[in-house]
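J.: Could you look at this predicted model? Sequence included:
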Amino acid sequence: MKKKALFTILFATLALYGCGDGENGTGGSGGTAATGGSGGTGGSGGGIGGSGGGAGSGGTGGMPACDSTANAFIKTLDPDADFMVSASDIVDTTDLSTDWQRLTLSLQITADPDLVGHILQFGFQTNASDFGDSGVFYDNVELADPAVVYTQNFNNLDIGGTVIGDDWLYFVNVFDSVGTRKFGYNEGLFAPNGPQISALVTGEGGPTQEPQQLSVFSDYNCCQTTNEGHFNGTDLVETNVFQERTIVAGDVGTTFVFSVDAKRGNINLGCP
């Protein structure tokens, strides 16, 4: 599938597992943390995430923040309008069970020739603050139009590599406590294979998800040097991991269907 990287200011492995200005970035994925926001996370348990603070001497550990969210998405973005979302379908994956389930999303590319050149993205997002746990597992990705145009079960990707592979991309947006976007970045462009943002993992699949799965979670290294992101206790870190393609004339009038297997990782672990 054809990919097109776009430079723009927009857009744990195992439960033991960075931040700066973006470089050679792709279009943001239309962040959901704020109206008009711009904006793509594994390991056992799906990411590291802090435990919400430690206790004083002789005390007990603090409660986690319990406010992480996650979703699967398919959306279009307008590169001539600061990559604002022009259409989308989103499924919440925050409160999935620990059993695998199949999710299906769809998005119609309306019969509007002005949509040619827009960006189609499909993938996964997490939103977390103050080191809150945020991991969710995904597998058996499929995009159809209605013929299948992309599939990925992650089994043949290099689990020892530095990136997920197959042109999976990422973008992180940081919002303040009232939902105003502060900045975004994607150092390296391609989605990393742990210890932050995303990772290939094993041992989390059922009969149709083995041997490897994708875990998506937050960037817990964001952003210590400036005391922002997870390091100030109030910012929201929106992490997107996704595939993208440019809409061509033949796509106009087509309905794209994005299907994926998903199950809960460690998102909001220990919360009521």
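T.: All right, it came through fine. Remember, it's a predicted structure, so these values are computed and weren't measured experimentally.
J.: only C-alpha atoms for contact and neighbour calcs from this point on.
T.: Will do.
J.: Does the closest residue to residue 125 other than its chain neighbours lie in a helix or a strand, and which?
T.: Leaving aside its sequence neighbours, residue 125 sits nearest to residue 240 (Cα to Cα, 6 or more residues apart in numbering; 4.4 Å). According to DSSP states H and E, residue 240 maps onto strand 236-246.
J.: buried residues in the helix or strand following that strand?
T.: Downstream of strand 236-246, the first helix or strand assigned by DSSP H and E is strand 255-264. Under the neighbour-count criterion of 16 or more other Cα atoms under 10 Å, strand 255-264 has 256, 257, 258, 259, 260, 261, 262, 263, 264 buried.
J.: Next up, a structure to set beside the first:
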Amino acid sequence: MDQKIVARPLAGDPVAVRKAGAVKASLLTGTILCLLSISSVQFGAALSADIISAHGPFATSFLRLLLAAAILAAIVRPRILSYDARQWKNALFLGVAMAGMTTCFYASIERIPLGLAVAIEFLGPLAVASFGMGFGRKLFWPLAALAGVILLSHNGETWTGDTVGVLLAAGAGVGWGCYILLMKGAGKLFPGLEGLAMSLAVAAVVCAPLGLVRAPEMMAPDTLALMTGLAILVPLVPYALEMIALRHLPTSAFGILMSLEPAVGAIAGFMVLGQVMTPLQMLGTGFVVAASAGVTAAAE
């Protein structure tokens, strides 16, 4: 019987050493980008609380999406006339998902604590990750995350989850799940960040009917400057970082890193908004993080 012999590279092989170093550098780059994206999203959301309270989630979402789209379009200069039907379809659906995710999330944190909103929203990508797994595992991790959300919803004295706020966070979760599926297609169909630029433009148009009602009151120079900074912090920087990070990391590593998002959201809520968690709520956050990491590892 013939045997296939695979030669192992010598420890001192300069080619093998260079390749190993390049892989490690790529993984480190992707990890750093992913962590920066998570921090940008959660602290950006926490810092947006006052302006959302003053001007409402619809105008805030519309203006920051519009500003992010304008900034990115000026940088990448998307070749609009060269896109085919598949590219336009992807940009359209991804933009709708972004609009729904952004608007619902900011509307939810106006009503419920940031940590709870992020945990509920995270059920969307968790459902996407568990789809196609065996029946037992498909149920186990989402149920663990749901248990975490229930623990997060009680502060030891009363339930903190406003019904409308919970439903809005769940809507953001649906948008996030769709965003993950469609973002993969955008990375394949469009060069560079052109797909992201087009999708942000679509998202701004989708938010315009509700956002334009109160947007004019945000045209004061100081408010506009603040909104520009927030638009860069969220959504421009994290979306761009995630797209680049996915080129350096395997899907499993990216998913496990993103599972830190509920924990970072809780930290941001505490540091910026003074939203203190009880020990049981901290345990609930741990359940959501563990469920996300577990379903990602199991899916691989």
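T.: Thanks, I have it. Bear in mind that the values here come from a model prediction, so they are computed numbers and not experimental data.
J.: Now the TM-score, please.
T.: Overlay of the two chains. TM-score (TM-score structural alignment, normalised by the length of the first structure): 0.26; 130 aligned residues with a Cα RMSD of 6.7 Å.
J.: quick revisit: could the buried residues of strand 255-264 of the first structure be laid out in JSON lines, adding distance to residue 119 of the first structure?
T.: What follows is these, written out as JSON lines (distance: Cα to Cα, whole Å):
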{"residue": "256", "distance to residue 119 of the first structure": "13"}
{"residue": "257", "distance to residue 119 of the first structure": "15"}
{"residue": "258", "distance to residue 119 of the first structure": "15"}
{"residue": "259", "distance to residue 119 of the first structure": "19"}
{"residue": "260", "distance to residue 119 of the first structure": "20"}
{"residue": "261", "distance to residue 119 of the first structure": "24"}
{"residue": "262", "distance to residue 119 of the first structure": "24"}
{"residue": "263", "distance to residue 119 of the first structure": "27"}
{"residue": "264", "distance to residue 119 of the first structure": "29"}
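J.: Looking at those, which one is closest to residue 127 of the first structure?
T.: residue 264 (14.7 Å; Cα to Cα).
J.: sorry, back to before: check the spacing between the residue nearest to residue 125 of the first structure and residue 105 of the first structure real quick.
T.: Separation of residue 240 of the first structure from residue 105 of the first structure (Cα to Cα, to the nearest Å) stands at 17 Å.
J.: tell me which residues of the host helix or strand of residue 172 of the second structure are tucked away?
T.: Residue 172 of the second structure is part of helix 163-189, with elements assigned from DSSP H and E. Buried positions in helix 163-189 of the second structure, judged by neighbour count with 16+ other Cα under 10 Å: 165-180, 182-183, 185-187, 189.
J.: And stretch 116-125 of the second structure, by the same measure?
T.: In stretch 116-125 of the second structure, counting by 16+ other Cα under 10 Å, buried: 116, 117, 118, 119, 120, 121, 122, 123, 124, 125.
J.: Between its first and last residues, what's the separation in it?
T.: 16 Å.
J.: For the stretch 151-300 of the second structure, which segments are assigned as strands?
T.: Applying DSSP state E, counting those that start in this stretch to the stretch 151-300 of the second structure gives no strands.
J.: and residue 149 of the first structure, how many neighbours?
T.: Here the number of neighbours of residue 149 of the first structure (other Cα atoms under 10 Å) works out to 11.
J.: I'd say it and residue 141 touch.
T.: No: if you go by Cα atoms under 8 Å, residue 149 of the first structure and residue 141 don't touch, sitting 10.9 Å apart.
J.: Need the residues touching each of those two.
T.: Common neighbours of residue 149 of the first structure and residue 141, counting by Cα atoms under 8 Å, 6 or more residues apart in numbering, are absent.
J.: max-length helix in the second structure?
T.: helix 14-47 (DSSP state H).
J.: Does anything pack onto that helix? Which helices or strands?
T.: helix 237-245, helix 251-258, helix 261-273 (3 or more Cα pairs under 8 Å, 6 or more residues apart in numbering; DSSP states H and E).
J.: ok, now with 10 Å
T.: Counting contacts by 3 or more Cα pairs under 10 Å, 6 or more residues apart in numbering; DSSP states H and E, helix 14-47 of the second structure packs against helix 85-108, helix 114-121, helix 221-231, helix 237-245, helix 251-258, helix 261-273.
J.: between the longest one and helix 163-189, how many degrees?
T.: When axes from the mean of the first three to the mean of the last three Cα atoms, to 10 degrees is applied, the directions of helix 85-108 of the second structure and helix 163-189 differ by 150 degrees.
J.: Tell me the buried residues in helix 85-108 of the second structure?
T.: 87-88, 90-108.
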